[in-house]
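>>> this is the structure alone, sequence omitted:
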């Protein structure tokens, strides 16, 4: 049986978290290639890099999603991150430990809402582009965290209690950026549609200096393909 089909050979539904960046767009392409009907989910959470929301919509449409939903949150009301508090500068130098661009509990909040939508859709699969290789030190991108959330999800939902086990898919977990890009290109991903920069302009121009920009640029170098990113002059 194909991974993205049920016992009757029907295509299954999956909720795919998409940020508009390189990783999540690649994950969407992977889920589609596995045969899933993909319902894409983005969050307007008060982030400073709002160009990613437009990128998420563009990339989702280009890769043939069934429905794209944007959920509005106000994580900027609690702040605590350079991505949600305009008074905290986005670092342009590499930093040790967990960086200030970490958004407190972000993936827990996002996955919880994805879990709710999955139940409504009758979907048993959620895809997320977390990565343990180039993950910038974020604690909610580790395999231990994903395993713990999956356990919780199957305890906390009607679907889980009734035996419809939910799976959190993390196909990029052990891949470097170059490998991710090569995999995406093989699946037809147009990376010019994506935005990764933590402080991109409204039109999607990248700063070329933040941690996310550095990882992205290095990834294209590793993959041996031209970088389609539009950088600020």
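Perfect, thanks for sending it. As the structure is a computational prediction, the values presented were derived from the model and not from experiment. Numbering: from 1, shown residues only.
>>> contacts, neighbours, all on C-alpha from now
OK.
>>> which helices and strands does the strand ranked longest in the chain pack with?
Identified as the longest strand of the chain according to DSSP state E is strand 37-44. Secondary-structure packing of strand 37-44 (3 or more CA pairs under 8 Å, 6 or more residues apart in numbering; DSSP states H and E): strand 13-17, helix 22-33, helix 51-62, strand 67-72.
>>> quick one: which of those is nearest residue 129?
Proximity to residue 129 (CA to CA) singles out helix 22-33 among these, at 4.7 Å.
>>> ok, and what's touching the closest one?
Under the contact criterion CA atoms under 8 Å, 6 or more residues apart in numbering, helix 22-33 has outside partners 4, 14, 16-19, 38, 56, 59-60, 63-64, 127-130, 171-172, 180-181, 183-184, 187-189, 191, 194-196, 216.
>>> comparison target, given below:
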């Protein structure tokens, strides 16, 4: 695939940055597309931009603020309250986000002759989000190909990895320190290890601790 082009759906967080390094390892030309959907802080977009510039990856921001106009959620409100109603989805779920992001990423990719789309969704650590499931991705892939008469391939390098395994992949790609220090996962807009309290930080930091513990144990044998 080294002679082919790819687009990474990119937020500047741990998962998408790991996917960006994975794409750079596997494709000849890589571009990153970030979406402004009215998220609570612009730091996410600026973090993504800085990473793309540092890695010399062409970077595009698309205006998707219509999502915020249609549906309020914890990621677009002024004060975040993360909760899950009984039998429902977490308040951090943004309806239609991955459906729209990947659809627009495909249109963007087609404009410069790319057929590979990379996204950091995971069914292992997906918090119950329906648009992070493998079945959804496969279904959307077929729909995009039919709708645009193309042969896109959606890649999900993290689909079956928990957070510790995502850290492992970043280490294998030589990007562990980069991902630790320069990404933004925190719901409160704090880079690196974040606030340490929100669910995103807890998942990220516990995964890192688990990976590093396992790595140390393996090295000691």
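Great, that's in hand. In this text the structure is predicted, and so the values were computed from the model without any measurement.
>>> mind putting the helices and strands packed on strand 37-44 of the first structure in TSV, distance to residue 118 of the first structure included?
Output for those, formatted as TSV (distance: least, CA to CA, whole Å):
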stretch	distance to residue 118 of the first structure
strand 13-17	6
helix 22-33	15
helix 51-62	17
strand 67-72	12
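>>> who wins for proximity to residue 94 of the first structure among the ones you listed?
helix 22-33 (20.0 Å).
>>> give me the mean deviation of that closest one from the second structure.
After superposition onto the second structure, helix 22-33 of the first structure sits on average 0.6 Å from its aligned residues (mean CA distance after the TM-score superposition for the first structure).
>>> can you list the buried residues in the longest helix seen in the first structure?
Ranked by residue count and defined by DSSP state H, the top helix of the first structure is helix 106-121. By neighbour count with 16 or more other CA atoms under 10 Å, helix 106-121 of the first structure contains the buried residues 107, 110-111, 114-115, 117-119.
>>> and the furthest pair within those residues?
Among those, 107 and 119 lie farthest apart (CA to CA), at 18.0 Å.
>>> regarding the second structure, what is its longest helix?
Per DSSP H, the second structure has its longest helix at helix 199-220.
>>> which residues make contact with that helix from outside it?
Residues outside helix 199-220 of the second structure that contact it (CA under 8 Å, 6+ apart) are 14, 82, 162-165, 167-168, 185-187, 193-196.
>>> with stretch 159-168 of the second structure instead?
Applying CA under 8 Å, 6+ apart, the set of residues contacting stretch 159-168 of the second structure is 15, 18, 120-125, 133-134, 158, 176, 203-204, 206-211.
>>> separate out the buried members of those residues.
15, 18, 120-123, 125, 133-134, 158, 176, 203-204, 207-208, 211.
>>> which one among these gets closest to residue 148 of the second structure?
Nearest to residue 148 of the second structure among those, counting by CA to CA, is residue 134 at 21.2 Å.
>>> quick one: map the closest one onto the first structure.
Aligned counterpart of residue 134 of the second structure in the first structure: residue 143 (TM-score structural alignment).
>>> what sits against its match?
132, 173.
>>> thinking again about what came up before, including distance to residue 161 of the first structure, could the buried residues of helix 106-121 of the first structure go into a markdown table?
Shown next, in a markdown table, are the buried residues of helix 106-121 of the first structure (distance: CA to CA, whole Å):
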| residue | distance to residue 161 of the first structure |
| --- | --- |
| 107 | 23 |
| 110 | 22 |
| 111 | 18 |
| 114 | 18 |
| 115 | 14 |
| 117 | 17 |
| 118 | 15 |
| 119 | 12 |
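>>> between these, which is nearest residue 101 of the first structure?
So of these, ranked by how close each gets to residue 101 of the first structure (CA to CA), first place is residue 107, at 13.2 Å.
>>> any idea what that closest one aligns with in the second structure?
Residue 107 of the first structure maps onto residue 98 in the second structure, by TM-score structural alignment.
>>> distance check, that match against residue 146 of the second structure.
18 Å (CA to CA, to the nearest Å).
>>> before we move on, what about residue 158 of the second structure?
Per CA to CA, residue 158 of the second structure is found 25 Å from residue 146 of the second structure.
>>> related to what we said a few turns ago, farthest pair in the contacts of helix 199-220 of the second structure?
Maximum distance among the contacts of helix 199-220 of the second structure (CA to CA): 27.6 Å, for 82 and 168.
>>> residue nearest the centroid of the first structure?
residue 24 (3.6 Å; CA atoms, centre = their mean).
>>> residues contacting the nearest residue to residue 121 of the second structure once chain neighbours are set aside?
Among residues not flanking residue 121 of the second structure along the chain, residue 132 sits closest, at 5.1 Å (CA to CA, 6 or more residues apart in numbering). Residue 132 of the second structure makes contact with 98, 121-123, 126, according to CA under 8 Å, 6+ apart.
>>> which of the contacts of helix 199-220 of the second structure are buried?
If we count by 16+ other CA under 10 Å, the contacts of helix 199-220 of the second structure have these buried: 14, 162-165, 167-168, 185-187, 193-196.
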